[in-house]
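[1] Quick one: sequence and predicted model below, then my questions.
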Amino acid sequence: MIPPQARRAFILENTRLQRPPHTPELVLHLADEITPIWRMTEEALAEIGLPPPFWAFAWAGGQALARYVLDHPEAVAGKRVIDFASGSGIVAIAAMKAGAADVLAADVDPFCGAALDLNAEANGVACAFTDADLLDAPPPAWAQVILAGDICYEKPLAARVIAWLGEARANGATVLIGDPGRSYFPREGLDKLAEYQVPTTRELEDMEVKKTAVWALPEARP
């Protein structure tokens, strides 16, 4: 396991501060190309077959959700928030900028904790982080808002996450999801709140601009 200070050093050495095109108010430590940093991450951890370094990029779903939160601060202002599968922390940082009481960013990749710390510092906010898998337990009762960007890229994971988010909604939490039309995103049973044309890159997506929506899980209907 790489110690936290070494993770910070790795991120600083292999990324640069950039403004995501859909949230230019924010600045993040991001990579320019996915393959080199993916390989370097595997080498640093001495482990082959790792998932992509999601923390090193501002994905379309996260950018859209961050944009929505910045434009609609009432969604999070004064509330206790979870940013699920936080990656770079773009959504968590947007929530803090929008006036959230506090934000817990959660991601099973411990590199995300180092990325979040650096990105939060760059934006003048602070967020808590956990690398525990929140899906292993019921949604925390204290969470008033749960934000989730780009969670439906893999079928088994999408089903688990949607079920977990549904439980949180049933318990009274507001649940907002950012998604650019991933294959396993549910097509029914959600309320569309906004739609954006999010600039991205061929490094990450199949097109340079992704139509990306922000959805809310509705209250359970009788």
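    Okay, I see it. Numbers count the residues shown, from 1 in each chain.
[2] can we go C-alpha only for contacts and neighbour counts from here?
    Fine.
[3] what's the spacing between G178 and A31?
    Noted for G178: a distance of 21 Å to A31, by C-alpha to C-alpha, to the nearest Å.
[4] neighbour-wise, which of those two wins?
    When neighbours are counted by other C-alpha atoms under 10 Å, G178 comes out ahead of the other of G178 and A31, with 31 against 21.
[5] Included below, for side-by-side comparison, is a second structure:
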Amino acid sequence: MAAHTALARPALVPEVELYLATEITPIWQATEEWLAERNIEPPFWAFAWPGSQALARLMLDGTVDVRGRRVLDFAAGGGLAAIAALRAGAASVEAAEIDPLARAATRLNARHNGVAVATPEDDVVGAPCRWDTILAGDVCYEAPMTQHIMPWLRRLAAGGAEVLLADPGRAYLPKDGMVALGRFPVPTTRELEDRDSREVTIYRVLG
């Protein structure tokens, strides 16, 4: 993993250094070779996605207060928001990912940044709430994914958890049951997006 990435600091969160890919194709090919599979999903964990950058920035600035809270970084990718939550004073953080390479990347990035992030191996969707704050960055990019996770996120919110969803304009974002808290531009890479910046909106999910 480290052989196909380089240490870099996301544009919006220079306080955190991560193992990131500079190009998507070489690391994608290396992942397929390592798994001995073809047509696998892109290595989403190897990039600092706009939603995660936005959530990380808000926590480090104190706009989203996670001090002393139990935090879940859902669909964590390489763990950027999870690391930022611990840097911002969270009591504990879990980074949930169904991709084992993403969990490994999160642990690698967490160690590099001097923090400890739990990486549960089970799919947390549907699990009872054991967190105070749930962070979900860039999760509404496909209809099946959105339909799978949103009822659960709403149940967590109804149970009293703070559920924050950061979305950069994905097509399958639900229109109802969320309150926009703010929006701002986040630099992106042409390796992943069709533009150099995405406007990310932070929503509070309602129960």
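    That came through, no problem. On a predicted model such as this, the values are computed, not experimentally measured, just so you know.
[6] What's the match for T188 of structure 2 in structure 1?
    Aligned counterpart of T188 of structure 2 in structure 1: T200 (TM-score structural alignment).
[7] show me what contacts that match?
    Contact partners of T200 of structure 1, counting by C-alpha atoms under 8 Å, 6 or more residues apart in numbering, are P21, W59, A60, M207, E208, V209, K210.
[8] Give me the aligned partner of the third one over in structure 2.
    Looking back up the chat, that one is A60 of structure 1. In structure 2, A60 of structure 1 lands on P50 (TM-score structural alignment).
[9] what's the closest non-adjacent residue to that match?
    Take P50 of structure 2 and drop its neighbours on the chain: the residue closest to it by C-alpha to C-alpha, 6 or more residues apart in numbering is V186, 5.9 Å away.
[10] where along structure 1 do the strands fall?
    Ranges of strands within structure 1 are 16-18, 28-30, 80-84, 102-106, 128-130, 145-149, 174-179, 191-199, 209-216, based on DSSP state E.
[11] Give me the most central residue, structure 2.
    Nearest to the centroid of the C-alpha atoms of structure 2, with distances taken as C-alpha atoms, centre = their mean, sits A76, at 3.5 Å.
[12] got the contact list for that residue?
    A76 of structure 2 makes contact with W45, S52, A82, A95, A96, E97, A102, T106, A136, G137 under the criterion C-alpha under 8 Å, 6+ apart.
[13] What residue in structure 1 is paired with it?
    Taking TM-score structural alignment as the alignment basis, one finds that A76 of structure 2 is matched in structure 1 by S86.
[14] Same question for E97 of structure 2.
    Counting by TM-score structural alignment, the partner of E97 of structure 2 is D107.
[15] ok, A31 of structure 1 - contacts?
    If you count contacts by C-alpha under 8 Å, 6+ apart, A31 of structure 1 has them with N14, T15, R16, I37, A56, F57.
[16] Need the counterpart of it in structure 2.
    With TM-score structural alignment as the criterion, the equivalent of A31 of structure 1 in structure 2 is A21.
[17] how near is its match to A30 of structure 2?
    The value you get for A21 of structure 2 to A30 of structure 2, if C-alpha to C-alpha is used, is 12 Å.
[18] what do those two both touch?
    H4.
[19] Contacts for the helix of greatest length in structure 1 next, please.
    Ranked by residue count and defined by DSSP state H, the top helix of structure 1 is helix 155-170. Here helix 155-170 of structure 1 makes contact (C-alpha under 8 Å, 6+ apart) with 135, 138-140, 146, 151-152, 174-175, 184-185, 217-220.
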